[in-house]
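Asks: Predicted coordinates and the sequence they were generated for:
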Amino acid sequence: MTIVQEGRLKGVFTGFKDQNTVFEFANGRKWRQKSYRYMYRYAYRPEAKVIEESGRYMLHVEGMNEAIEVRRA
């Protein structure tokens, strides 16, 4: 398990949606959701981190109970 990216997401976060959902960190790096998974949560600039787990990149967002698989956008 390795932390690949951590910091705050840019702007408003409204949860996980589908493969078109892009999460942008404050430093400009972007990650795209890899599969459909809908979970709503509103937050402004939440803390987040991308962790590499067994060859997969998982996005963990403050306040969300589950992580979502992502890929670099």
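Replies: Yep, it's here. Numbering: from 1, shown residues only.
Asks: Please count neighbours and contacts with C-alpha atoms only from this point.
Replies: OK.
Asks: middle-most residue in the chain, spatially?
Replies: When the chain is reduced to its mean C-alpha position, the nearest residue by C-alpha atoms, centre = their mean turns out to be Leu59, at 3.9 Å.
Asks: Which is the succeeding secondary structure element to the helix or strand that contains that residue?
Replies: Per DSSP states H and E: Leu59 is located in strand 56-61. Proceeding N to C from strand 56-61, the next assigned helix or strand is strand 68-72, under DSSP H and E.
Asks: Next, count neighbours for Asn27.
Replies: Neighbour count for Asn27, taken as other C-alpha atoms under 10 Å: 11.
Asks: er, Lys34 actually
Replies: 19.
Asks: Same question for Gln5.
Replies: Neighbours of Gln5 under the rule other C-alpha under 10 Å: 15.
Asks: just Tyr57 next, same as before
Replies: As a burial measure, Tyr57 scores 25 neighbours (other C-alpha under 10 Å).
Asks: Just to check, it is in contact with Lys34?
Replies: No. The criterion here is C-alpha atoms under 8 Å, and Tyr57 misses it with Lys34 at 9.5 Å.
Asks: ok, second structure coming up, stack it against the first:
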Amino acid sequence: MNDFEVVCRAQIDGDFEGFDDEVLFKLNNGTYWVQSQYKYWYYYAYCPEVLILRRHGVYYLQVVGQNEIVPVAQISDVIESRINGDFNGWEGETSYQLTNGQVWQQSAYKYTYKYSHMPSVVIFNPGSGYVMQVAGTSTKVRRIQ
């Protein structure tokens, strides 16, 4: 790891559950980073300290004290809101009104039942279309209002 430059040292804002596919990482310095290459690694920590590293123009995220790293890209177009009412999961073409007035609809088929009342929502575009994360689950979405 000697050929990596440390770009910043920060903490994950909340739960960290490792790497998967297009995972969004919100740091306590206000920046957002999205996993840009598929890699699965499960590791749970609450608000772990992380490093953003750079090598040959590519950015990586590493949890301090762990060996695993993953390529990431910084993004800025992130929407944070809440579902205006109950969330019952995904049913194929589910649409949800947010408390900020926006309405988003599921754009890829996925069926998952998960109930939560007025849960927090994060919507972001990792480069392959918008993704909505809510109540520990996510799917592709499109804005309809």
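Replies: Structure received. As the structure is a computational prediction, the values presented were derived from the model and not from experiment.
Asks: picking that back up, list the residues that contact both of Tyr57 and Lys34 of structure 1?
Replies: 69-71 (C-alpha atoms under 8 Å, 6 or more residues apart in numbering).
Asks: Now check structure 1 for the residue matching Ser120 of structure 2.
Replies: Counting by TM-score structural alignment, Ser120 of structure 2 lines up with no residue in structure 1.
Asks: neighbours around the nearest residue to Ser120 of structure 2 once chain neighbours are set aside, how many?
Replies: Counting by C-alpha to C-alpha, 6 or more residues apart in numbering, Arg82 is the residue found nearest to Ser120 of structure 2 once chain neighbours are left out, at 4.3 Å. By the measure other C-alpha under 10 Å, the count of residues near Arg82 of structure 2 is 20.
Asks: any idea which helix or strand carries Arg82 of structure 2?
Replies: Here Arg82 of structure 2, judged by DSSP H and E, is contained in strand 79-82.
Asks: against structure 1, where does that strand fall?
Replies: Alignment of strand 79-82 of structure 2 against structure 1: no match, by TM-score structural alignment.
Asks: Beyond that strand, next helix or strand please.
Replies: Following strand 79-82 of structure 2 in sequence order, the next helix or strand is strand 86-87 (DSSP H and E).
Asks: If you count contacts, what does that next one end up packed against?
Replies: The contact analysis (3 or more C-alpha pairs under 8 Å, 6 or more residues apart in numbering; DSSP states H and E) places strand 86-87 of structure 2 against strand 116-117.
Asks: Could you name the helices and strands sitting against the strand it packs on?
Replies: Here strand 116-117 of structure 2 touches strand 86-87, going by 3+ C-alpha pairs under 8 Å, 6+ apart.
Asks: Would you mind identifying the next helix or strand past the strand it packs on?
Replies: That would be, after strand 86-87 of structure 2 and using DSSP H and E, strand 90-91.
Asks: can you give me how far that following strand is from the chain middle?
Replies: Offset of strand 90-91 of structure 2 from its chain centre (C-alpha atoms, centre = their mean, to the nearest Å): 19 Å.
Asks: Same question for stretch 51-64 of structure 1.
Replies: Averaging C-alpha positions (C-alpha atoms, centre = their mean) puts stretch 51-64 of structure 1 7 Å from its chain's average.
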